[in-house]
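Visitor: quick check, what structure comes out for this input:
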Amino acid sequence: MSEIELYDYDLPRELIAQQPMATRSDARLMLVDRSTGAIDHRYVRDLPELLDPADVLVMNNSAVVPARLIGYRTKTKGRWQGLFLKADESTGIWEVLTKTRGTLTPGESITIQDRNGVEGMHLIVVARTDDGHLLVTPTMPSKFDDTDSFQAAADWLERFGRIPIPPYIRNGHMVDADVENYQTVFADPRGSVAAPTAGLHFTDKLLQEIRAKETATAEVTLHVGIGTFRPIATESLSEHQMHTEWGQVDAATCKTINERRQNGGRCVCVGTTSVRVLESAAANNAGDLKPWTGETDIFIKPPHQFAVVDALMTNFHLPRSSLLVLVSALATRELAMAAYKAAVAEEYRFYSYGDAMLIV
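Guide: Reported below is the predicted structural model:
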């Protein structure tokens, strides 16, 4: 058996959640105790009593941008769709992932339709990257008189893009409810092409209840990239090339976490993205948590020694994924896979709109 096969499991398709709970905090929460190996079954709304007053709950505040683009090749009328990946602010050039058939040549135009099917923005092809991604520049036809209102890439996407729902949810088809459902209540800086999904379980009411118990809350930023959905294709973990994402941890968050941990509290991360950015910040400062901004390609796998993170709330992840490997680094592979086996047996709801687990 290869190393990656150790992180595989069978999941009945009907357990993949197609929409969130009507009330976010009503999702189930599997409680996994690393010290005893015990697995218990609770609800996200129970968090105020599961967290200690001395703890700090750390959340990724990155907001999802409507990164999915749909339209047609202006000249041939052939259908086209793509996913915005990033923009170079100095040149205005976008990098887009697309699988459309045919050869797109430099100078060619793509007409983009908004979520109501109305034509608007054009993408002008510049070139292709070495890995096959399309480089384009956005422009507005002269018949539109509000071109000046589109400054940042996120401005264009808010008007013409669609929520990038993962392919395992309704085959990636967005519905109007996703605009709110696929965004955390604390989302602020725009930059993710996928939601930091553990954060989707929180409501303003639940956060107020947590803070009322004196548990601190803090925020980090990690803009989630498309690589988060990519399964590990190599036989061994050491051969896997991790994707790169931009993150930031500010001084206030570092101060809160360090003070809470020094006084016996735990750093409880909401989501694997929060783990990655905190461990990246520590790794860039000789193991000490200090303010940090930059790109990270950290691959957290057993036997990673966690410098900052003491506990993790996370959704259930895809087989053979770097996220499942990260969970195994904290819980041990044996306990993580036992928890997944229990989740299938108990018919937990899986993936982005599904239930969660809390590893303590």
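Visitor: alpha carbons only for contacts and neighbour counts from here, please
Guide: Fine.
Visitor: residue 156 contacts residue 150, doesn't it?
Guide: Yes: taking Cα atoms under 8 Å as the definition, residue 156 is a contact partner of residue 150 at 5.7 Å.
Visitor: the two: who's more crowded?
Guide: residue 156 (19 against 16; other Cα atoms under 10 Å).
Visitor: surely residue 64 touches residue 185?
Guide: No: Residue 64 lies out of contact with residue 185 (Cα under 8 Å); the separation is 11.5 Å.
Visitor: one more, for comparison:
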Amino acid sequence: MVSEKGCAIGIIRGMKTDTFDFYLPDDLIAQFPLANRTDSRMLYVGGTAQHIKDATFRDLPDYMRRGDLLVLNNTRVIKARLSGFKPTGGKVEIMVERLLDVHRAQALIRASHAPAVGSTLSLSDGITAVVEARQQDIYTLRFLHPLPLLELLDRYGRVPLPPYIERTVTNSDESRYQTIFAQESGAVAAPTAGLHFDQAMLDTLRAMGVAIAYITLHVGAGTFQPVRAENIEDHVMHAERYSIPPDTIEAIRACKAGGGRVLAVGTTCLRALEACARAHEGQLIAGQGETNLFITPGYRFQVVDRLLTNFHLPRSTLLMLVSAFAGMDAIQRAYQHAVAARYRFFSYGDAMLLEIQS
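Guide: Next up, the predicted model:
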């Protein structure tokens, strides 16, 4: 189960956040995707001693075998950024965080002074939005337009590139900051481990006898927030919605029964599967849920055997998650190696393939 602060049972108490800090040169933060999705490098961390090996993403089939299962997140990134003005004329930047219904959303707002509840914001092409409520930094907005909000964002919004990509959004980002299997609209950040796959790679894996299944977890903007508490147990984890279909539950059961390995593509897949298992006393049950599960060293994994992921931000919950999965020493060595070998970091960066620590 998950505690009120979103900390998983098994957390090592008193662990300091600065344990998960590291030096990263700015020029290693990937600002653009590579020419082809599968061009990325891949750092393998596994084996009994969690040894480190340089590889490429195109080598992934060499690390798979018949009977394994690949679990992908089919969430689709929405054009969540909008610009506008307050009634006073001051500029606002809106980042839609979660769709509530066809005309309402929760959002983050950047402005010189916070807009008041009840005020009306003027956006693109005559669109207006009323501030209905505010809870801490999250605003509830009602958009006054006949178009459904999702269609409105698709027409007038901008791709919500992460804050560490310091450039203007280009037309190519609309396709490259989206996986090729994206279907279910609702994320404000891409499940970036999935960005490495093209159709040829998926076809190759299927031909080998690797099964492929999908979950949906709508990634929220909280994924980019560093942990600011001195002790990680004091961090309040953001919540995200997930859905796991019956076919995926059955695929996991078949994989486990046949001696295969479940490879979660991205921390989002891992988090959805582990949250589902915790919510049902170790069982996987198809359906929808919401999780604030905070996976840190000391956590006992119940579903996932292997993890494909990108390199994560210092002091982030995702760095803590991969440290729990592969082991703190292994991840510290892997990140030191990645910096020295000049791997590309974060959303448009390179990949890691991790085996669970034994």
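Visitor: TM value for the aligned chains?
Guide: The TM-score (TM-score structural alignment, normalised by the length of structure 2) is 0.92; 342 aligned residues with a Cα RMSD of 1.6 Å.
Visitor: more crowded one of residue 64 and residue 185 of structure 1?
Guide: Between residue 64 of structure 1 and residue 185, residue 64 has the larger neighbour count (other Cα under 10 Å), namely 25 against 17.
Visitor: so who does the more buried one touch?
Guide: 163, 182, 183, 187, 190, 191, 192, 193, 194, 195 (Cα atoms under 8 Å, 6 or more residues apart in numbering).
Visitor: then residue 189 of structure 1?
Guide: Residues near residue 189 of structure 1 by Cα under 8 Å, 6+ apart: 61, 62, 63, 221.
Visitor: alignment lookup: the third one to structure 2.
Guide: When structure 2 is aligned by TM-score structural alignment, the residue opposite residue 63 of structure 1 is residue 76.
Visitor: chain center to stretch 253-266 of structure 1: distance?
Guide: Offset of stretch 253-266 of structure 1 from its chain centre (Cα atoms, centre = their mean, to the nearest Å): 25 Å.
Visitor: wait, stretch 164-181 of structure 1
Guide: Per Cα atoms, centre = their mean, the displacement of stretch 164-181 of structure 1 from the mean C-alpha position of its chain is 14 Å.
Visitor: endpoint to endpoint, it covers what distance?
Guide: One end of stretch 164-181 of structure 1 to the other measures 12 Å (Cα to Cα, to the nearest Å).
Visitor: can you map out the helices along the stretch 1-150 of structure 1?
Guide: For the stretch 1-150 of structure 1, the helices defined by DSSP state H, counting those that start in this stretch occupy 47-50.
Visitor: quick one: the strands in it?
Guide: 28-32, 39-43, 56-60, 63-64, 68-73, 79-88, 93-98, 109-113, 119-128, 134-139 (DSSP state E, counting those that start in this stretch).
Visitor: the fourth one vs structure 2, average offset?
Guide: To tie it back to what came earlier, the one meant is strand 63-64 of structure 1. Compared with structure 2 after fitting, strand 63-64 of structure 1 deviates on average by 0.5 Å (mean Cα distance after the TM-score superposition for structure 1).
Visitor: kindly report the same for the second one.
Guide: Compared with structure 2 after the fit, strand 39-43 of structure 1 shows a mean deviation of 0.9 Å (mean Cα distance after the TM-score superposition for structure 1).
Visitor: what's the closest non-adjacent residue to residue 290 of structure 2?
Guide: Take residue 290 of structure 2 and drop its neighbours on the chain: the residue closest to it by Cα to Cα, 6 or more residues apart in numbering is residue 241, 4.3 Å away.
Visitor: residue in structure 1 matching the one you found?
Guide: Using TM-score structural alignment, the equivalent of residue 241 of structure 2 in structure 1 is residue 246.
Visitor: and its match, what is it in contact with?
Guide: 222, 223, 224, 293, 294, 295, 296.
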